[in-house]
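J.: Following is a predicted model, sequence given first.
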Amino acid sequence: MLIVVLIVGGSVLWRTQWIQTGHDVPAGNTSSSLLPQLDEAAHRIAGKPPRAPSTYATGLSVRAAIARGDYALADKTLRASLADSQVKGWHFNPFAAVMFYAARPGMNGFEARLDEWIKREPNSAIAYLVRALYRYDTAWQIRGTRFVNAVQPAHLRAFNEGLNRSADDVAQAMRLDGNNPYAAFLLLKILSGAGNTVEMENAFQAAIHKFPTYYPLYLQRLTTLEPKWGGSPQAMYAFVDTYAGEAAPDSPLKMLYLRLYADLLSATALVCQNAHADQHAQCIDQGMHSLVTDALEKNVYGVLEMYKPAHNAPFTIEIGGILNDMVLTRGGERYAGALLQLAAHIMGSDNQLTAPDASHNNFMMDRLSGLVWYRQRQYASAEKLYMRALADLPNTHFDSVVQKDAMRAMLYDALSHAYSQMHRYRESVIYNMAAAQVIGGRSIAGYDNLTCAGLFKLKHYDDAIHACTAQAEDSGSDEALFWRAKAYEATHRIPLALHDYRQLAESESRYRSYAAIEISVIYGHENHLTKMLQALNTYDYLYDEAHEDKMDMASAYNNRCYAEMHLGQLQQALKDCTQSLRFGSLPDAYSKQQELIKKLRTHPQSDGS
């Protein structure tokens, strides 16, 4: 039994080495909490609490009010946020940002509270809007990010049902209040789930007729014109030329040119994703050469020249988001790097790691340069540039303290990721907690999953469980659930670990295969071979050759072979061990295969009966 557990753990570790199996982790500290020390250290970095409530803190306060049934307070807070909002630049803030945080999935019984709110206040457009966004986010959480042919049919049905219910809610919200641009935007987001449709085009035209300067409407429509959603590069060009080409020289709509360039790079990367490693760069170059026109390059340069040092924060942030996507596009390094260098030159920044004078640098340019180093696994260089970006913040004129704090939190989080990759988990957790504190969030939940993951890696499992639970409640994160399951397993709270693993295994999470295999490992470890086999037969996606990772398939077949072999199902066990060796080279599978061949020669009819 020990061999099976180690082999399964080894196969997963071989594929994603940052994942440790519970059986390989030494007993951690489950008595004394590390959280007070880390919280204090984070506070020294973050400084005093925010002077004004951030959009994040406001969103969480709305969420908490709904959870305890205080719908009057939730309504009052959201109405105040709506009254303070205007279409300016590229956003409708603070309302759009507050809504994002208020309606995220994760909290048990939240939809029931929303139902109760609407029952009490059937004429509340705000209540319908919150439930519409919650249902939309929940639908996408169920569906996941896989290609549609890889999504389990039941999840796809639930996704479509969720989008339909969300669309009904936003339609009712718009009937009750037709003057909220965010409602029109949310309708387009919901319709985007079906791609480039006539219904989407009609909704878009109606939306821009009423809110012609609201940039997210155009951005959402452009997304549905990508080839993967049923559009084409020609349709994308025509769209951008129509709306950005005819816009005033200083219009936010001009940003569509840069977005188009980034989307064409993304579409090219998708086409080239299966290209051989030594041909991948050539594939990207050929695709971009055929798609990007001289006119587009000229217009992209024109967008970057819109930068004005006196009021540069919104522009910098918007540019940063697009360039960030390009840096993260596999194979797009050359194109992202060229635009990053051009943007830095226009903004007066020196992107060099050893810049002789970085005193006038733009924080976003240094952050993105750090991300480039991070992607190249040069984490110490990334750390240096992230620290320099923090020092750059005074060079930027922010619209508010809240906006500046949001960027500071983003940089602390970037440092947290760099420290995690360098296995400096204590510093990773501290900076992640500091990021949460800066924006008025819960320190224990952290800014993202690195607080709970870091605590697990520090072997403070009880602290990790508390942090992961808080993060899961605040964001609905499946990664938080994953690390909590591992912490439960490491502290031998097996029923709780199985509960979380099952939730992951039954989802479209990227952790589902690991979870399904680990369930079988746990049952095998406890010698519950029938349950082990049942689990491996339940999650049939483990054997989907078209979409599953080959080493996961090797592990699943190997484990099933083991269970069948010890349950006396020798013929089927031999088939599964042979299949395991098709997808991987697990020594345990080969050993069992040889043993089974010998046994079947002696007992050729043995099938467990």
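T.: All right, it came through fine. Only a predicted model underlies this, so the values are computations on that prediction, with no experimental measurement involved.

J.: use CA for all of it now, contacts and neighbours both
T.: OK.

J.: Show me where the protein has its strands.
T.: 86-88, 91-93 (DSSP state E).

J.: name the helices or strands packed onto the last one?
T.: To tie it back to what came earlier, the one meant is strand 91-93. Packed against strand 91-93, as judged by 3 or more Cα pairs under 8 Å, 6 or more residues apart in numbering; DSSP states H and E, are the following elements: strand 86-88.

J.: contacts for the strand it packs on?
T.: Strand 86-88 is contacted by residues F92, N93, T213, Y214 when judged by Cα atoms under 8 Å, 6 or more residues apart in numbering.

J.: before we move on, what about stretch 362-373?
T.: 316-317, 320, 323-324, 327, 340, 343-344, 347-349, 351, 379, 381-386, 388-393, 395-396, 411.

J.: let's see 7 Å
T.: 316, 320, 324, 327, 344, 347, 349, 351, 379, 381-382, 385-386, 388-390, 392-393, 395-396 (Cα atoms under 7 Å, 6 or more residues apart in numbering).

J.: quick one: that stretch to chain centroid distance?
T.: Counting by Cα atoms, centre = their mean, to the nearest Å, stretch 362-373 is centred 20 Å from the centre of its parent chain.

J.: try stretch 58-65
T.: Using Cα atoms, centre = their mean, the offset of stretch 58-65 from its chain centre is 22 Å.

J.: And here is the other one:
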Amino acid sequence: MTLKTIHSLLLSCFLLGLYLPSALAQVYKWVDEDGVVHFSDKPPVEQPKETDSPSNQSKHISESRAAERLVSKSTRWFQSMSQSQGITLTIRQLLRQRKYEYLNIVLEDLQSASELSYDKELELFTAYKAFRLDSNAYISLLDEWITYDPSQYYGYLAKAEYFYGAAWRARGTKAIKDTSADQLTNMKEVMLEAKEQLELVQNLFADSMVSYGLQIAMANSLGDESEVAIIAKKALEIKPASYYVRAIYLRTLTPRWGGSFEKMELFFKESSEFIRDNPKLTQLQGLIFLEAGQLASLQKRYDQAESIFDRALLYGDNDEVLANRGKSRYRQGKYQEALDDLNRAIGMSREYGEYYHWRGKIYSAMKQYSNSLSDFERAAQLMPNDKDLKQHRQRIETLLAKQSEGKAVAFKRSKALDQLDDAIKKEPSNALHYYSRSLAYIELKQYDSAVEDLKKAITHNPHEYQYYLSMDWLLIKRRDWKQIIYYWDIYLNLYPKDHQAYLERSGAYFHQGNIQAAARDAKMSAKLGNKEALAFYEELKQKL
């Protein structure tokens, strides 16, 4: 409905309101309490209406103001935290802390902002992608959130995102020819769970672009080409200039998904009529070149891929294109140019752990190990269970440990500490800064200071396994088995299925002399699949 139409309707209603009293003032008809019908040129005497008492009115005003304060407080908090650590980590923090009302308010704000401006779509899609969590520990929190207020759609949509991520973990990321039938079956089963959540979303809020985008991606993953087109058509009827819905649909038309460059070009031409409403749609043309460049990279034609990515960027700066060009340059040994690309990509979007992972690899190739470790730590916060990332982190940590023994110096010590001190002053609740400073203290053999910083790191982010492992290493020097057990207790309360953590705590119990507790933890670790723990448990059984 146009603004002009709305104004016309309001004017009509206003004139109708002026006309009706005079037109109907001639005769009144009413029925009294005894059932007798009356006619008169005067209106009947009305009974007094019930009104809220002053105390009730005061109560309503108080409740309204309290709700407004909560909205204002949550919005300010989210803006502050997301500027500091990004949207993804802030959303996950709210979920871990069970701040469900905050989540509802924040997601409603992001939805409203995206409806007012296409420029705000990215923040909304990013917020929901944060729920693609690689941990079963979060499913109970999502259920609890939904139970908190089942009339709101946000929790259902978040749970659908979670299941979508879980479905791809069940499938794996290899080509279809290298994917087993069981993996595909598992993926389909989990996708059905996501679909159930999206049906609930549609019942509560049928115009969610995030929901439509997810439906398109799911139908494409299941190979349902006709369903993909139907869903995309519905979504674009609601919001035709949505860049992110169009980008998601465009990816279903790629050669790797059974489409073609011709189909991609045709869809871009159809989309171009909306560029005036949303200039970002120009970048859809760049995504076609992105696909071509990625295909060249898969064939290890990295120089050609780099040239194709150059062409993609002619249609506008795009963080994904920049990151892919950076990868191609890295593979050609062009480390400084690769670093420049990843810096730009991260400057545009700091929400993707993959970007930090790749920049960390580039820093490692340039022998800037402290920068490399810092990026690996950031990547681990965004994708905590990535196996390749864990291996790269361990390698860098080993290099830094060797350097601290005198083979080399990874940090310019005083300068590094000064920089970290400044960083902590600016972001006193950033766990990564405390962890990084603890590593610097370890290099200086200032172990007590390192312990204190690790305590703060764990306080601000109790979910990082490496913090506990470093604390374990430091406390072993003190032979403080009680404290080691205390910190592993904290971690295992959060992640009760981490087999390596049980093995670490088992070792602490063993050195403490508590063989029974050591055996219990070793047995649990073995039960969860740790072969090293099984051998240790067999040894401990002989001592019981």
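T.: That came in fine, so what should we check first? These numbers come from a predicted model, not from an experiment.

J.: Got a TM-score for the two of them?
T.: Here the TM-score for the pair of chains, by TM-score structural alignment, normalised by the length of the second structure, is 0.53; 388 aligned residues with a Cα RMSD of 5.5 Å.

J.: hang on, the earlier thing: highest mean neighbour count out of the strands of the first structure?
T.: strand 91-93 (a mean of 20; mean count of other Cα atoms under 10 Å).

J.: after superposition, how close is the helix ranked longest in the first structure to the second structure?
T.: Counting by DSSP state H, the longest helix found in the first structure is helix 153-176. Compared with the second structure after fitting, helix 153-176 of the first structure deviates on average by 2.3 Å (mean Cα distance after the TM-score superposition for the first structure).

J.: What is that helix packed up against?
T.: Applying 3 or more Cα pairs under 7 Å, 6 or more residues apart in numbering; DSSP states H and E, one finds that helix 153-176 of the first structure contacts helix 125-143, helix 181-191.

J.: can you list the ones you listed in TSV and add mean neighbour count?
T.: Below are these laid out as TSV (neighbours: other Cα atoms under 10 Å):
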stretch	mean neighbour count
helix 125-143	24
helix 181-191	24
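
J.: of all those helices, which lies closest to E518 of the first structure?
T.: helix 125-143 (21.2 Å; Cα to Cα).

J.: So what touches the helix or strand encompassing S8 of the second structure?
T.: In the assignment (DSSP states H and E), S8 of the second structure maps to helix 3-24. For helix 3-24 of the second structure, contacts defined as Cα under 7 Å, 6+ apart pick out no residues.

J.: One more: stretch 325-340 of the second structure?
T.: Contacts of stretch 325-340 of the second structure (Cα under 7 Å, 6+ apart): Y302, A305, E306, F309, D341, L342, R359, I362, M366.

J.: which of these sit farthest apart?
T.: The widest separation within the contacts of stretch 325-340 of the second structure (Cα to Cα) is 23.3 Å, between F309 and M366.

J.: and those two? which has more neighbours close in?
T.: Set side by side, F309 of the second structure and M366 show more neighbours around F309, with 26 against 15, by other Cα atoms under 10 Å.

J.: how near is that one to S260 of the second structure?
T.: For F309 of the second structure, the distance to S260 of the second structure equals 18 Å [Cα to Cα, to the nearest Å].

J.: Just put the helices and strands packed on helix 153-176 of the first structure in a markdown table and tack on distance to V401 of the first structure.
T.: Below are these laid out as a markdown table (distance: least, Cα to Cα, whole Å):
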| stretch | distance to V401 of the first structure |
| --- | --- |
| helix 125-143 | 27 |
| helix 181-191 | 24 |
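
J.: wait, which of those is closest to N432 of the first structure?
T.: Comparing these by Cα to Cα, helix 125-143 comes nearest, at 23.9 Å.

J.: Can you give me the stretch of the second structure that that closest one aligns onto?
T.: Aligning helix 125-143 of the first structure against the second structure (TM-score structural alignment) gives residues 153-171.

J.: So what's the gap between that stretch and the chain middle?
T.: 11 Å.

J.: before we move on, what about stretch 115-131 of the first structure?
T.: With Cα atoms, centre = their mean, you get 29 Å for stretch 115-131 of the first structure.

J.: What's the end-to-end length of that stretch?
T.: 8 Å.

J.: ditto for stretch 231-249 of the first structure
T.: End-to-end distance for stretch 231-249 of the first structure, by Cα to Cα: 28 Å.

J.: Residues in contact with it: which ones?
T.: Identification of contacts with stretch 231-249 of the first structure by Cα under 7 Å, 6+ apart yields N196, L222, T224, L225, E226, P227, L253, K254, L256, Y257.

J.: where along the stretch 251-400 of the first structure do the helices fall?
T.: Secondary structure of the stretch 251-400 of the first structure (DSSP state H, counting those that start in this stretch): helices located at 255-271, 280-291, 294-304, 313-327, 333-347, 363-375, 379-392.

J.: Of those, which stretch is the most buried?
T.: Note that of the helices of the stretch 251-400 of the first structure, helix 363-375 is the most buried (mean count of other Cα under 10 Å), with a mean of 25.

J.: how far off helix 333-347 does it point, in degrees?
T.: 160 degrees (axes from the mean of the first three to the mean of the last three Cα atoms, to 10 degrees).

J.: Run the angle between helix 363-375 of the first structure and helix 313-327 for me.
T.: Using the same axes, to 10 degrees: helix 363-375 of the first structure against helix 313-327 is 20 degrees.

J.: Kindly indicate whether F39 of the second structure is helix, strand or coil.
T.: When classified by DSSP: H, G, I helix; E, B strand; the rest coil, F39 of the second structure comes out as strand.

J.: The nearest residue to it once chain neighbours are set aside: which element?
T.: Sequence neighbours aside, K29 is the residue nearest to F39 of the second structure in space, at 4.6 Å (criterion: Cα to Cα, 6 or more residues apart in numbering). For K29 of the second structure, the element it lies in under DSSP H and E is strand 28-31.

J.: what's the matching range in the first structure for that strand?
T.: Using TM-score structural alignment, strand 28-31 of the second structure pairs with nothing in the first structure.

J.: same check, this time on stretch 231-244 of the second structure
T.: Counting by TM-score structural alignment, stretch 231-244 of the second structure corresponds to 203-216 in the first structure.

J.: From the chain's centroid, how far away is that stretch?
T.: With Cα atoms, centre = their mean, you get 28 Å for stretch 203-216 of the first structure.

J.: buried stuff in that stretch?
T.: A203, F204, A207, I208, F211, T213, Y214, Y215, P216 (16 or more other Cα atoms under 10 Å).

J.: Keep only those of those that are in helices.
T.: Within those, residues falling in helices by DSSP H are A203, F204, A207, I208, Y215, P216.
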